[in-house]
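Undergrad: sequence and predicted structure are below.
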Amino acid sequence: MNDDRRSLLRRLAVLSAGVGLAGCGSVTDPGPGEDDTPTEGATRTTEGATRTTERSTPGRLANEWGFDDVVDLVDAGADPTGETPIDDVFEDAIGAETLLYLPPGTYRLEGSVAADDASRIGLAGDDATVVPPDGNDDVLFGFGWSEPIDAAFCRGITFDFTAENTGGRPLLARANDAVFIEDVTVRGEADVDQDLVRVDVTGSGGSGMVRRLHLPDGALGDTKVTGCEVGDSNRGDVSFVDCQIDGFPDNGLYANPPKGSVHVIGGRYRNNGIAGVRVEVDDDAIVRGVHVRCDDAEGAGQNMRGIRLRAGHSVLVEDCVVEMLEVTSSDGGITFASELGGGTVRNCLIRVDADDVNGLRIKRAANAESQHGPFVCDSITITGTASGGGAIQASDRTGLSFRDICIHQPGADRDGLHADYVDGEFVDSRVSVTGDAFVLTESRIDRRNVTVADGTADDDGGASSCGAADVGSDESIDV
């Protein structure tokens, strides 16, 4: 391994570890609203503070990413007015190890730009917008598609998908050692059936970071478009930090690699079908400080889950806020899928106003391997005005532990825990509902130090009675 590669991987590892350890604040503080936008020259960190950052020049960025060769594409002949396509300029500029720089402007592409012959590629923009041809359904930038390259970087690019019948994949990054994507935005509702951003770190020792990816406009509800996905060839560790992904019918973030770990740190995910955040990994998976909100019953896609733990044996969800206010349909705010072999959800606030929707749902085990857990729910608050159904529903599992649970749901005929063929414990908790606190079928639940009360209507949907600040149904989660 050469020194440049060692240095690059070390920088990515430190960055990933830093955001993973920092967390994203208490669940009682859902973060900034639309009026809390940092001023120019400042960047919001995962703790909610702001830090001043110097604008990176191409030279500074090349040094940071380890590139010796920098090409200013306007100097190389690219038209920054959007009138003349710049495909040829891109193709001519790509070398074995090149940082391509787009100054402020609008740039038109007519086809795909590949970097399969490069070993390392970087694309950096400064207030740069890339416009595909109308009706596009192809990949715009494919870095390492046919064969993985060593490293791929992209920062500061906006893709304009606002034209009718325009979509496709703006960016695919497939690299052995490192993938780094930061401050990339896609504008316009995707109205062709093609997932947007894909990331694959193909080396088992490689690292990936996707930070401040903004996909605010989603896709048409009758498509099967995913916002961002980890690809089938991933083997490394990938982190998603402070991303915004809204309105996709087939998952907002689909973090489903066959190998490697996934960390989802901070960020806002709104009105996505199937799940706002889906994780399924054999190795370590963490979802921390994420805010998921479903508030559009006419939204994108069906089954608007908040966070879906699809599979794995070491999955941790903590310090998250999930709001299920209005939905097309939903399996629950945070769901343990049938294939999940073990997981922990702790220190989370779940608000459910949508009737008959569970705050937590632990589904029937798919097989003996996924039946015994452990499945731990610790320091969870479930509030909101939902009527019917239960705040928690669990089926056909053993090794369940519910600790420090506070349920206050004053909606009509709302129950606390529904348990069918379950073995576990429910301790040091409070349940205040209008229906039954516990509805047990062939289940053994060891209950210790549990307070049960009749649910009464509160103006805040019950949050204050659990000692938690109300999230507020009118709060904006735009970032």
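TA: Thanks, I have the structure now. Numbering: from 1, shown residues only.
Undergrad: alpha carbons only for contacts and neighbour counts from here, please
TA: Fine.
Undergrad: and the helices in the stretch 51-200 of the chain, which stretches?
TA: Using DSSP state H, counting those that start in this stretch, the helices of the stretch 51-200 of the chain run over 58-65, 87-93.
Undergrad: adding another structure so you can compare the two:
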Amino acid sequence: MPEREEASTLSRLSPGVSRRSFLGTTGAAAASLSVSGTAAASSCSRQDAGDIDQDVDLKKASTDEVELQTEAPESESEPDIEYDEVINVVEAGADNTGGKSISSVIQKLAGDDTLLKFPEGRYYVDELVRLTGFENFGMIGNNATLVPAPADEYKSEARMFKLGVRYNPGRNLEVKNFTVDYSAPNTGLRAFDMSVSDGLIAENITFEGVHDGGTWGPMHVDIVGSDGYGIVRNVEIPEGGVFTKNTSQDAMPTVEWGPTAFLLSPYHSGHIELVDCVIGAFPDNGVYDSNSPGQVVVKGGRFQNCKSGNIRITGDNSGVYGAHIVIDQNRPLDDGQHGIRLDGGSNITISDCLIEMPQPNGHAIFAREPVESAVIKNTEIVTEDNDARDSVDSLAIRKGAGEILVEGCSITHNHPGQALQISEGDIPVIVKDLTLKGEATGESGGRNAIYCERDGCEFHDLDVDLPAGDHRRALGIFSDNVLVKGGEYASSGRPLTIEGSDVSVREITAGAYNGDVAVKVVEGAAELINNTLYQGISGSNVATSGNQYK
């Protein structure tokens, strides 16, 4: 993350004062910032240090309760598929010049223990090839391009290859090394529809052109066996898809909004990995786990400008590791483009991701009910200012979402709205080692960069620097039994606003660039212990001990 020039953020405080001296927890403050601690805190009612609980570990639940697994799981062993028959499809009668359909030839050749090899060439497909209940089937290309017929000439439902169904899946399937050519008008359809109980390898599949058929998206994959495994690697669908209303709607069937790039249905029950995949702007999600009970693990890859969710997952133990997500284009029908959506499940992980939103039109990450538990770790979010929406929250934890840990992340938030919004819920959210910067002024979209209305939340060792305007605030606490411990909070307006009971603020350094108080207790009750507070505190029902007022 680029560092800010010190002078630009500190000029509001006092000429010649560095951020280190403003936020240093030890050492003397500059004379230009020094005020009387007694005067700054004169409106607060105090109590003796002996009445204040100095042991924060006894006051709050241990954060170890949400230390969930955050390392990307090891890949399982790929199946070693053996074939009794290996067939060169051109030698068997398939045309590789693109002049004649291969559908009927492939339908006859496909079967158990069979590998079909596609030599270099172009293969025209105008009808569904369907194979179910198989064992050990493969299709491998060698510079082979599949060319679908236009939707108004396609002879069947808009699928090229349907390999297995949920009630009669295959077992051991590999599909490798194909290009699918959508460059001709009205040719977008589903290329590969695959359902296996176990043993899927799909890799090195590239889609060229825009999916413009107004029908099912390029790929649907389910591992229907609860102990089954599959891997999808190096699948690239970079040019996206067209909203159905903007297509000729000739395909059978049409879909309501538009295609999903990569779909997992509610029948996915096993474990699937998506490794180093690329997905462009699709109208109805990029990777979409449609409320399945299965595990979906995304490793690496780039996902860009999809409506609803670029990556959307649900199943237990699912996760996104090392992905790059970008929102830099908003089409007229893109009424919400989120980076990563967590729609359910437990032990969900987002780790080591980069989410860049030059044209923000939704949340970078959001978790909603019924998510039971999740970790968001070592992830960077950059949300720029634009006019697609009046207000955008970078990281949103919705009402009812469960046990969530945010650790080691950084957010640069330059758009009106919250950088982190924590809505009501029964289980606390823990935030640790978060770096928060940005140029949002707080004049619209909410003044508090972090907005917490959930009881029992904890904020440990945050580094917050928000110098823009005069109204931006760092942390607003609108809930009870919240702990703020360690860290540095600098904002253009007052850093901490408290409207809750039993709030404990300990060992922080805080100050406002506009000269406001560091902490204001609007209502409720709080204890402030061993803090360094520029311009002090205001409010009633405040217990203090060991603070320094600068």
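TA: Looks like it arrived, so ask away. Treat the numbers as computed from the prediction; the structure is a model and nothing was measured.
Undergrad: hmm, back to that, deepest-packed of the helices of the stretch 51-200 of the first structure, please.
TA: Highest mean neighbour count among the helices of the stretch 51-200 of the first structure (mean count of other C-alpha atoms under 10 Å): helix 58-65, with a mean of 16.
Undergrad: which of the helices of the stretch 51-200 of the first structure sits closest to Pro374 of the first structure?
TA: helix 58-65 (41.7 Å; C-alpha to C-alpha).
Undergrad: so what does the closest one touch, helix or strand wise?
TA: Taking 3 or more C-alpha pairs under 8 Å, 6 or more residues apart in numbering; DSSP states H and E as contact, the helices and strands that helix 58-65 of the first structure lies on are strand 69-72.
Undergrad: in the strand it packs on, what counts as buried?
TA: Across strand 69-72 of the first structure, burial judged by 16 or more other C-alpha atoms under 10 Å covers 70-72.
Undergrad: can you check stretch 191-210 of the first structure too?
TA: Taking 16+ other C-alpha under 10 Å as the criterion, stretch 191-210 of the first structure shows 191-203, 206-210 as buried.
Undergrad: contacting residues for whatever residue of the second structure lines up with Trp65 of the first structure?
TA: Alignment note (TM-score structural alignment): Trp65 of the first structure maps to Ile81 of the second structure. By C-alpha atoms under 8 Å, 6 or more residues apart in numbering, the contact list for Ile81 of the second structure reads 136, 172-173.
Undergrad: hmm, which of these are common to the first structure?
TA: Comparing those with the first structure on both residues aligned by TM-score structural alignment, their matches' C-alpha atoms under 8 Å, no contact is found in both.
Undergrad: okay, the residues you listed in TSV with neighbour count and distance to Cys277 of the second structure next?
TA: Formatted as TSV, the contacts of Ile81 of the second structure follow (neighbours: other C-alpha atoms under 10 Å; distance: C-alpha to C-alpha, whole Å):
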residue	neighbour count	distance to Cys277 of the second structure
Asn136	22	25
Asn172	25	21
Leu173	27	19
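Undergrad: now, which of those sits nearest Val298 of the second structure?
TA: Of all these, Leu173 has the smallest distance to Val298 of the second structure: 20.2 Å, by C-alpha to C-alpha.
Undergrad: quick check: Val422 of the first structure vs Leu253 of the first structure, distance?
TA: 31 Å (C-alpha to C-alpha, to the nearest Å).
Undergrad: to clarify, my last question referred to Asp428 of the first structure.
TA: 34 Å.
Undergrad: equivalent analysis for Ala118 of the first structure, please.
TA: If you go by C-alpha to C-alpha, the gap between Ala118 of the first structure and Leu253 of the first structure works out to 28 Å.
Undergrad: what about His376 of the first structure, how many residues nearby?
TA: Wrong residue type there; residue 376 of the first structure is Val, not His. 19 (other C-alpha atoms under 10 Å).
Undergrad: which one in the second structure is aligned with it?
TA: In the second structure, Val376 of the first structure lands on Leu405 (TM-score structural alignment).
Undergrad: check Glu229 of the first structure too.
TA: Checking TM-score structural alignment: Glu229 of the first structure goes with Leu263.
Undergrad: so who does its match touch?
TA: Going by C-alpha under 8 Å, 6+ apart, the list of residues near Leu263 of the second structure reads 217, 219-221, 287-290.
Undergrad: from the residues you listed, pick the one nearest Asn414 of the second structure.
TA: Nearest to Asn414 of the second structure out of these is Val287 (C-alpha to C-alpha; 27.4 Å).
Undergrad: can you count the residues close to that closest one?
TA: Around Val287 of the second structure there are 27 residues (other C-alpha under 10 Å).
Undergrad: quick one: the counterpart of it in the first structure from Gln244 of the first structure, how far?
TA: In the first structure, the residue paired with Val287 of the second structure according to TM-score structural alignment is Leu253. As judged by C-alpha to C-alpha, Leu253 of the first structure and Gln244 of the first structure stand 10 Å apart.
Undergrad: and if you look at Glu442 of the first structure?
TA: 42 Å.
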